[in-house]
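Trainee: Compute the structure for the input listed below.
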Amino acid sequence: MKLPFPGYPRACERRLLAEAILSGRKSNARFLSYFLPGTVAAGGPQRPSKQMQDGARRRRRRRQPLFPRSPEPFPEEDEAAKEKIDLVPRSPEEHWAPQSVKYSSLVALAFIIRPTAVIPWVPLLLRHFWQEQRKLDLFLHQFLPIGFVTFSLSLIIDRIFFGQWTLVQYNFLKFNVLQDLGTFYGSHPWHWYFSQGFPAVLGTHLPFFIHGCFLASKRYRIFLVTVLWTLLVYSMLSHKEFRFIYPVLPFCMVFCGYSLNHLKTWKKPALSFLFLSNMLLALYTGLVHQRGTLDVMTNIQELCYNNPNVSSASVFIMMPCHSTPYYSHVHYPLPMRFLQCPPDLSGKSDYLTEADIFYLNPLKWLYREFHNDSTLPTHLIIFSVLEEVKEHEKKEISPFLISSNYERTAVCFHTHLPEDRTGSHIYVYERKLKGKLN
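Mentor: Now for the predicted structure:
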């Protein structure tokens, strides 16, 4: 056996030796001093006997951590030495035995839930496989059985749900990669993650991340490789979103921690800057920005529980697709409808969704859709943009609201930055019977 294996922190080596000496375990000290060059303890370096090696191996096995943890973002060599002993495996022939089963199971579970979850794990799995001495044993006794069990469970669950054998992972790959149908919901240039997405997700941490990349030791390069690999893979897809690269944030924080740890004079100002900038942004985006789509569902929920005529009530949400939550916030079997926007699976070049057709001429669409008063919903939910008269645009629907006896009953603030089909406020309209208008 070899101790330590490459990358083992030198501070941990010194602490192990010091603890062995202070605790009076001279045999341990001699054993460690043999493998740690430049150290002398308990009579100097001596070659350990086989009994000493076997005893040390048993002690390491008892102290084996159940699951490998990532390193501290703010490493302090002396103060965190004991914790680093747990973070770093004991020896190359032992350190993956119990942990591989656990982390491999989590990776497999993440994959069957969302196949793209495996992307950040590819460099880490390859590095694990490359460093493992018993590669065939790792593959045959851990990776292969875990993959077979989780994949079989996925097939069985989908067979029960769909009523036929379905490989949902292939369908996911076919839709998003082979057919690239995600572009239906928007597309961006190949460099978007590097030029806009990644900087926006990191925010004020970006300069500290860059600084930390130059400071971090070689043993953390695998984290940087993981970040770059993930960004490159997602850059190959036309449809891009900020949330796709959230999994790389923990790796980025390691480098930010290195940067902050090496700042001396500016450490406290830097921490204050990060705290204030992120706190202010979190408060605004979490409590103010685009809050209307949640507030309006609270209004609908109150309608269900306070309206004596709720059994005859119905709601039509005339907003862009996926603007509001649905029954997860209402918790009542209220008939609700929203504008449909399913992706085009037929390959038509001039394909338009119901939402697209509606926003081309909302007033015309409403008169055609609700030519009979009996089909009118009792409540309408719209963005304020549908009541704004703009030159060369036909989005104003006030004539329909007046002729159909709709009265505004609630106003919810939405955003200070309205755009295109969204407005600064959300309006709730209720249809009043003739003779009962306020």
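
Trainee: Only C-alpha atoms from now on, for both contacts and neighbour counts.
Mentor: Noted.

Trainee: Same question for Val411, what's its three-state structure.
Mentor: strand (DSSP: H, G, I helix; E, B strand; the rest coil).

Trainee: which residue sits closest to it, ignoring its sequence neighbours?
Mentor: Spatial nearest neighbour of Val411, excluding adjacent residues (Cα to Cα, 6 or more residues apart in numbering): Tyr427 at 4.8 Å.

Trainee: Now do the SS call for the one you found.
Mentor: Assignment for Tyr427 (three-state DSSP): strand.

Trainee: And Pro325, how far from Phe209?
Mentor: 35 Å (Cα to Cα, to the nearest Å).

Trainee: Equivalent analysis for Asn176, please.
Mentor: Per Cα to Cα, Asn176 is found 30 Å from Phe209.

Trainee: more crowded one of the two?
Mentor: Under the criterion of other Cα atoms under 10 Å, the comparison of Asn176 against Phe209 puts Phe209 first, with 22 against 16.

Trainee: so that one sits in a strand?
Mentor: No - the assignment for Phe209 (three-state DSSP) gives helix, which keeps it out of a strand.

Trainee: In contact with it: list those residues for me.
Mentor: Neighbour list for Phe209: 252-253, 255-256, 259 [criterion: Cα atoms under 8 Å, 6 or more residues apart in numbering].

Trainee: one more time with 6 Å
Mentor: 255-256 (Cα atoms under 6 Å, 6 or more residues apart in numbering).

Trainee: ditto for Ile112
Mentor: If you count contacts by Cα under 6 Å, 6+ apart, then Ile112 has nothing around it.

Trainee: Distance check, it against Val149.
Mentor: 11 Å.

Trainee: next one: His211
Mentor: Distance from His211 to Val149, by Cα to Cα: 43 Å.

Trainee: and those two? which has more neighbours close in?
Mentor: His211 (17 against 12).

Trainee: Chain neighbours aside, what residue packs nearest to the more buried one?
Mentor: Ser259 (5.7 Å).

Trainee: now do Ser323
Mentor: Per Cα to Cα, 6+ apart, closest to Ser323 is Thr293, 6.5 Å.

Trainee: Looks like the one you found contacts Tyr326 (just checking).
Mentor: No - using Cα atoms under 6 Å, Thr293 is not in contact with Tyr326; the gap is 10.4 Å.

Trainee: got a list of contacts for stretch 194-205?
Mentor: Outside stretch 194-205, the residues touching it (Cα under 6 Å, 6+ apart) are Phe242.

Trainee: now do 8 Å
Mentor: With Cα under 8 Å, 6+ apart, stretch 194-205 has contacts from 193, 206, 231, 241-242, 245-246, 249, 256, 274, 277-278.

Trainee: in this structure, which spans are strands?
Mentor: Listed in chain order, the strands of the chain (DSSP state E) span 315-318, 336-338, 379-383, 406-413, 425-431.

Trainee: compare with the first, here's sequence two:
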Amino acid sequence: MHVLRIAAVRGTAAIAAANTYFQPDEYWQSLEIAHRIVFGYGYRTWEWAREPPIRSVIHPLLFVPVYLFANVTPGGAQAVLIVLHTASFYLLFTSSRTFSNTAEAALVSIALYFWPLTDRGVPRRRFLVALAAAYTAVLVRPTSIVLWAFLGVWHLADMSKRGALPVLKAITDAVLVGAVVLGVGLVADSLYYGRLVFTPATFFIENVVHSVAIFYGTHPWHWYLSQGLPAMLTVATPWVLAGWWNALIGRISARDPGAVQRLAYTALFVVAVFSLLSHKEFRFLQSVLPMLHVCGAIYLASAAPSVTNWSAASRSLPNPLRTLLLAQVPFLIYTLAFHSRGQVAIMGHLHDLASQERVHSIGFMMPCHSTPWQSHLHLPKFASEEPTNSGRLWFVGCPPPQPNDGPMYWDQSDFFYHDPITYIYDRFPHQVDPAFPPSPGEVKKAARVPPERAQFDLGWQHEWPSHLVVFDALLHVKAHNTSVKDILAEKGYTERLRVWNSIFHPDQRRRGSIVVLRHSAA
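Mentor: Modelled structure (predicted):
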């Protein structure tokens, strides 16, 4: 119970404090879609709009009740919901961010609890529960199939020692449960998209066969070992890696060393397979992190065999590890509660601004998906269909290349940041229309671009909005004997609101505060 209380405090604190921005997917692949389902408007990124789509609606559906509740209840009831939400047992076992990887990691942990991790097997009921959780994890994140294929083959090898019948029973159970769970996913996705869609297959084709993910960055084969895992394990890296190695070679002291060794090899297999893929991210390994923590915990506990409770365990940690853990606290507080906070907070400010003054249109001149969208802005008058580089609410887009586009591909964001001042001169009117009409989007008007990239220029054109949202860094871009700040001032824009975002940002385009500029005619 002591451990559960600690976990509850930790989880509640994380959920309450996490009003910061980490990566676009935590908003655009979950909350934005849920908002669209309930309210009828919201942006769909290319994963949802492309034919065929590659994202399953299963994960966003988890958040539909929250928006549905907000849509049909008064503010007082919503306040009660916030209290219940932050104290939710489910949330305490997941994370404070709405990534599909978080849901996947939770489902994997649940499945592993019931999964037969030794050759002794488990009762059939437990195995069926494990299969259901595992298949659901695959629906949420199709890449989870790597983990479950490895464990599934190992389990069949165990069953083969007992004869053909146990193998046949295990395969039958896997097929039946898979048919039910994947069938539910097929129906849900097909209802959402209005046509027959099996998103795990389309996800695999787009990201693996067509290698679309490479557009978002490539990394060397050793990245997970040299950077990914150390960043995820932080100060515990040496002890966890030592425990992982001991588990792999069978040199561990545990109640069930075979099960721990199987977890260690599963983690190794997943890391090895994911290392073969060019595009890598920390969160792709989120589901194996609990396995590594198990290995590290056993390694640390073996040095203090008298440990019997949580307090004794904390005292038994090596002094360097305890010191490093404490040293993390200020950094954790900053990153959880403050770093990139403005990228989320700005949407609430804009929502409030729309009730205080005439906001005819809003343009986001910043790297694509730098903020949440209608899930946080919630302004139905700006509802529009894709693409959202047009209309009265727009941002600079970044769709991935088509299969035949090649390495020279540039998206709209690349064109914009290659030379922001030339982009503004070529793609915005010379005069600001005080009616602030919607932007036309792609009209194939000639612009000055590098010749080798010209084929990817879709002719984006904009109308000047009543309000612009930019990072401070953009205002200080200088070229052609002027600056972006000077150009906007000449057009009649003045600072209306400034929101602090971070002390430092690794992306130089996102440095400084977030500034809302309003035109004098608004």
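
Trainee: about what we covered before: right, and the strands of the first structure - which one's nearest Ala11 of the first structure?
Mentor: Ala11 of the first structure lies closest, by Cα to Cα, to one member of the strands of the first structure: strand 406-413, at 56.0 Å.

Trainee: The closest one maps to which residues in the second structure?
Mentor: Mapped onto the second structure using TM-score structural alignment, strand 406-413 of the first structure covers residues 493-500.

Trainee: buried stuff in the matching stretch?
Mentor: Residues of stretch 493-500 of the second structure classed as buried: 493-494, 497-500 (neighbour count, 16 or more other Cα atoms under 10 Å).

Trainee: ok, now stretch 317-324 of the second structure?
Mentor: Leu317.

Trainee: residue in the second structure matching Lys348 of the first structure?
Mentor: In the second structure, Lys348 of the first structure lands on Asp405 (TM-score structural alignment).

Trainee: Give me the number of neighbouring residues for its match.
Mentor: Asp405 of the second structure, neighbours per other Cα under 10 Å, totals 12.

Trainee: Ala49 of the second structure too?
Mentor: Residues near Ala49 of the second structure, counting by other Cα under 10 Å: 15.

Trainee: Can you tell me what it aligns to in the first structure?
Mentor: So, by TM-score structural alignment, Ala49 of the second structure is left unmatched.

Trainee: Ok, Met232 of the second structure next?
Mentor: Met232 of the second structure maps onto Val201 in the first structure, by TM-score structural alignment.

Trainee: Helices along the stretch 1-150 of the second structure, start to end?
Mentor: 2-17, 25-28, 31-39, 46-49, 58-61, 64-72, 75-86, 89-92, 100-114, 124-140, 145-160 (DSSP state H, counting those that start in this stretch).

Trainee: Which of those sits closest to Ala259 of the second structure?
Mentor: helix 100-114 (10.3 Å).

Trainee: The closest one: which residues count as buried?
Mentor: 100-112, 114.

Trainee: Run the angle between it and helix 145-160 for me.
Mentor: Interaxial angle, helix 100-114 of the second structure versus helix 145-160 (axes from the mean of the first three to the mean of the last three Cα atoms, to 10 degrees): 10 degrees.

Trainee: what sits up against helix 100-114 of the second structure?
Mentor: Contacts for helix 100-114 of the second structure (Cα under 8 Å, 6+ apart): 26, 29-30, 59, 93-95, 122, 126-127, 129-134, 136-138, 140-141, 144, 283-284, 286-288, 290.

Trainee: Surely Trp229 of the first structure is in contact with Pro120?
Mentor: Yes - applying Cα atoms under 8 Å, one finds Trp229 of the first structure in contact with Pro120, separated by 7.3 Å.

Trainee: more neighbours, the two?
Mentor: A count of neighbours by other Cα under 10 Å puts Pro120 above the other of Trp229 of the first structure and Pro120, at 21 against 18.

Trainee: What lines up with that one in the second structure?
Mentor: Match for Pro120 of the first structure (TM-score structural alignment): Leu147.

Trainee: Repeat that for Ser323 of the first structure.
Mentor: Match for Ser323 of the first structure (TM-score structural alignment): Ser370.

Trainee: Quick check, its match in contact with Ala345.
Mentor: No - applying Cα under 8 Å as the test, Ser370 of the second structure and Ala345 come out as separate, 11.8 Å apart.

Trainee: ok, and the closest non-adjacent residue to Asn299 of the first structure?
Mentor: Nearest non-adjacent residue to Asn299 of the first structure (Cα to Cα, 6+ apart): Ala410, at 8.0 Å.

Trainee: pretty sure the one you found contacts Ser384?
Mentor: No - with contacts counted by Cα under 8 Å, Ala410 of the first structure stays clear of Ser384, the gap being 11.8 Å.

Trainee: out of the contacts of stretch 194-205 of the first structure, which are buried?
Mentor: For the contacts of stretch 194-205 of the first structure, buried by 16+ other Cα under 10 Å: 193, 206, 231, 245, 256.

Trainee: of the residues you listed, closest to Phe31 of the first structure?
Mentor: Cys256 (37.3 Å).

Trainee: sorry, back to before: tell me which residues touch the match of Pro120 of the first structure, please.
Mentor: Counting by Cα under 8 Å, 6+ apart, Leu147 of the second structure has contacts 266-267, 269-270.

Trainee: quick check, nearest of those to Val187 of the second structure?
Mentor: Val270 (29.2 Å).

Trainee: what lines up against that closest one once you look at the first structure?
Mentor: Per TM-score structural alignment, Val270 of the second structure is aligned with Thr230.

Trainee: Name the nearest residue to that match, sequence neighbours excluded.
Mentor: Thr230 of the first structure sits nearest to Pro120 (Cα to Cα, 6+ apart), 5.6 Å away.

Trainee: Ser104 of the first structure -> the second structure?
Mentor: Ser104 of the first structure maps onto Leu131 in the second structure, by TM-score structural alignment.

Trainee: No further questions, thank you.
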